[in-house]
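Engineer: Turn this into a structure:
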Amino acid sequence: MDLEFYFKPVDLPKIKLAPWAQKKFSLLSVVEKNHAKLSIEKAEVVIIGIGEDRNSIEKGSADAPDKVREHLYSLNRIDPRFKLLDLGNLVLGQTANDSYFALKDVCEELIQNGKVVIVIGGSQDLTIGLAKAFEDKTFSLVNIDPKFDYQKGSKSITSENYLNLIFEKHPNLFSQTTLGYQNYFTDSLELDHAGGLLSETVRLGLLRYNMIDIEPYLRQANLLSFDLNAVRQIEAPGQYFASPNGLYAEEACQLARYAGLSNSMKIAGFFNLIPNLDPQEIGAKLMAQIIWHFLEGMHSRIDETPPGNEDNFNHFLVELEDIDLPITFYQSRKTGRWWMQITDEQGSFEEIIPCTQEDYELTARNEIPDRWWRNIRKLNRLVK
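Structural biologist: Prediction:
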């Protein structure tokens, strides 16, 4: 595939850095150098912009990609040898659906060649195109969002109900989790329906109570869809939701870093910044910093996949009274992270999923953790 056909390149020399930025230490210096010398085959991370918002309930996010770049490329370069490329902005199709398929083609090609893709939108319904890139493989999706973007019975696709199409068209979707939702924005019937679809939701208060327990959701994910509306409006102007409640800026950056640290994460999309609602560009600056934390997390990745080398993991085999098979837990001796092994009801298919130390401690007390039940149900559905 000739990727250049799909993109309008960014004019990097015309990007105006912040007055405080030193260009030689900026991310722009790395991107400019790589643009001149690094082939796409040797790149590790690829940034693409897509100014598509025709299916958004509020227009204006089409202008976000270049505005975010201005602030992102003023930030620290992380590593002067960072193999990061910016392919530019995806040329839009005649319809929003055409843009979804173009995004799918590009992302599918890139992840098949081992690249991690960062998508700067545009509206969040572009998650449809990102999910299409996983059509031939099982995948897990995490949404960071103030509400559950699903509307039962809705026929047209918008930035508020794109999950309808993803649930309908992707039987290979292993898990979908919405992090940071706020209960007063989501009807209980929709949440009940989400449970029937084996979707999970984590309320903002629970997320804030113990952030470290959220990390396994992101470690398991292959696709991240980040809605800027999940951040409270005072810290992220430039959004149409404009709620006084939401994630703090630091929490948004921490979640992005967790996502970047995940070896499973292939595509991360950042959506719903509306520059014309952001006169002081605080929202654009925050989105840039969120993306920077994803990049910094990715640069800090540690390749550890249990069971792997026995010297790298502690193994714990826990027998329970209520299930026939013992549960195997793995703990990394390097990072302290935990995983558990699950098996479908036929005993023919195994999956190792991220978990927490609390999951292990519950099991050791002869209590089956919720994470085990939820993932067993998903696994049994998938293998049928």
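Engineer: Only C-alpha atoms from now on, for both contacts and neighbour counts.
Structural biologist: Noted.
Engineer: Mind jotting down where the strands sit in the stretch 1-150 of the chain?
Structural biologist: When secondary structure is read from DSSP state E, counting those that start in this stretch, the stretch 1-150 of the chain shows strands at 7-8, 45-50, 84-90, 116-121, 139-144.
Engineer: One more: the stretch 151-300 of the chain?
Structural biologist: Taking DSSP E, counting those that start in this stretch as the criterion, the stretch 151-300 of the chain carries its strands at 173-181, 199-203, 223-227, 267-271.
Engineer: Of those, flag the one that's most buried.
Structural biologist: A comparison of the strands of the stretch 151-300 of the chain by mean neighbour count, using mean count of other C-alpha atoms under 10 Å, puts strand 267-271 on top with a mean of 27.
Engineer: ok, which stretches of the stretch 251-384 of the chain are helices?
Structural biologist: 282-299, 357-364, 370-383 (DSSP state H, counting those that start in this stretch).
Engineer: now the other sequence, so there's something to compare against:
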Amino acid sequence: MIFEFLQPISDDLLIDIHKNSNQSLAKKVVFHTEHETPNLENNTIAILGVLENRGNELVSIEPNLELLRLQFYALYPGNWNVTIYDLGDIIAGNTLEDTYFALRTVCAALIKKNILPIVVGGSQDLTYAIYRSYDKLDQMVNLVNIDSKFDFENGQNTLISNSYLSKIIVEEPNNLFNYSNIGYQTYFNSQEEIDLIEKLYFEAYRLGEVSQNITIAEPVFRDADLVSVDMSSVKSSDSGSNNPFMPNGLDGKEICTLARYSGISDKVSSFGIFNHNFSEKETLLLAQIIWYFIEGYHYRSKEYPIGSRENFIKYIVPIEDDDLVFYKSDVSERWWIEIPHNSLNNKLKKNTLLPCSQEDYLMATRQEIPNRWWKAQRKNCV
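Structural biologist: As a prediction, this is how the structure comes out:
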């Protein structure tokens, strides 16, 4: 059914793609073509484009992913054993809502089959459609946004791509459990928006924090379901994009590291990249971001959910009138902290484990309550 919404890869583009080396990604991917529809298997990855920019009226360039495909499939794969499909593109519908419906339908079908969609957009409001694809999966959703802005804006002249998060928070059914922003720049966000992040017990990490110690972002991705990347979060000297010109932002190495953290997370089930300008320079960076995400996916350790916890060391830290319970993996040496089920209104209805860092454990031993634990505890009781 989903192929009704997808425009296959053209024969002319396939000819150019297959001119690459037999060792390149071009020979490792199953394509949806004008003559062949792939038989999708579970536990795989599917790349799809969405040729829709109407959510950002400042972008006048028509979306075209041919250059991205040429550059991505010229790269060489790692030692990967995952099957990768290129399903082609969702073309813009008669209305923006039509495009949302198509993307929501396709992503829902893929996620239900444990096929991870890598969505390459147009405008970032398409994140909303991916979020809505979780509606029928009976789960709360953790959204992580790599962005210089929170996209909470409201007002008569506000672009949809700058306000879609408000739509996610307000609209029913409300399946959003947590929102985290990686790399925001304070001067792009009003104090009202920053205060709202705190009021809702969401998480936000400033660009300076991430650049100084990028590993603080890893636990955040480990608990994410949907990761959305705004390419304008990358500074222009690294992305090659001058529309808009960004003097500050993540560099190329940092955005690829964050993409790898996203891929290596056992919980992430969808990944989207938006707001790029389809130039040759930025497209090459975009291809490498996708490459690093798939590289991370290959190294997933299957530690979420933890299950029996046989391969974990349990640490109990007495603090104030409570005990904080930590678990450390013998395999990956990653850390988790337990969030107790202590409220009748608890959204999760059970004790749950929140990814954390070793620094969070060390803070607890100094009788300091980790900020991630405190916010999760407060959210659990709301």
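Engineer: Please work out which of the helices of the stretch 251-384 of structure 1 is packed deepest.
Structural biologist: Scoring those by mean count of other C-alpha under 10 Å, the most buried comes out as helix 282-299, with a mean of 23.
Engineer: what's the angle between that helix and strand 84-90?
Structural biologist: Using axes from the mean of the first three to the mean of the last three C-alpha atoms, to 10 degrees, the interaxial angle of helix 282-299 of structure 1 with respect to strand 84-90 works out to 140 degrees.
Engineer: roughly how far out does helix 282-299 of structure 1 sit from the chain middle?
Structural biologist: The chain centre lies 13 Å from the centre of helix 282-299 of structure 1; the measure is C-alpha atoms, centre = their mean, to the nearest Å.
Engineer: with structure 2 superposed, average distance for it?
Structural biologist: Overlaying structure 2 shows helix 282-299 of structure 1 at a mean distance of 0.6 Å from the equivalent residues (mean C-alpha distance after the TM-score superposition for structure 1).
Engineer: Tell me what angle that helix forms with strand 267-271.
Structural biologist: Put simply, helix 282-299 of structure 1 runs at 170 degrees to strand 267-271, going by the same axes, to 10 degrees.
Engineer: got the angle between helix 282-299 of structure 1 and strand 223-227?
Structural biologist: Computed with the same axes, to 10 degrees, the direction of helix 282-299 of structure 1 lies at 160 degrees from that of strand 223-227.
Engineer: and the angle from helix 282-299 of structure 1 to strand 45-50?
Structural biologist: Orientation note: helix 282-299 of structure 1 sits at an angle of 150 degrees relative to strand 45-50 (the same axes, to 10 degrees).
Engineer: Just tell me the aligned range of helix 282-299 of structure 1 in structure 2.
Structural biologist: The alignment of helix 282-299 of structure 1 onto structure 2 (TM-score structural alignment) covers residues 281-298.
Engineer: what does stretch 188-201 of structure 1 give?
Structural biologist: Alignment note (TM-score structural alignment): stretch 188-201 of structure 1 is matched to residues 191-204 of structure 2.
Engineer: Which positions in that stretch come out as buried?
Structural biologist: 197, 201-204 (16 or more other C-alpha atoms under 10 Å).
Engineer: Among those residues, which pair sits farthest apart?
Structural biologist: 201 and 204 (9.7 Å; C-alpha to C-alpha).
Engineer: which residues touch stretch 160-167 of structure 1?
Structural biologist: Counting contacts by C-alpha atoms under 8 Å, 6 or more residues apart in numbering, the residues outside stretch 160-167 of structure 1 that touch it are 56-57, 124-125, 127-128, 131, 149-152, 154, 157, 173, 197.
Engineer: Looking at those, which two lie furthest apart in space?
Structural biologist: Spatially, the most separated pair among the contacts of stretch 160-167 of structure 1 is 57 and 173, at 25.8 Å (C-alpha to C-alpha).
Engineer: before we move on, the earlier item: pick the most buried one from the strands of the stretch 1-150 of structure 1.
Structural biologist: Among the strands of the stretch 1-150 of structure 1, strand 116-121 has the highest mean neighbour count (mean count of other C-alpha under 10 Å), at a mean of 26.
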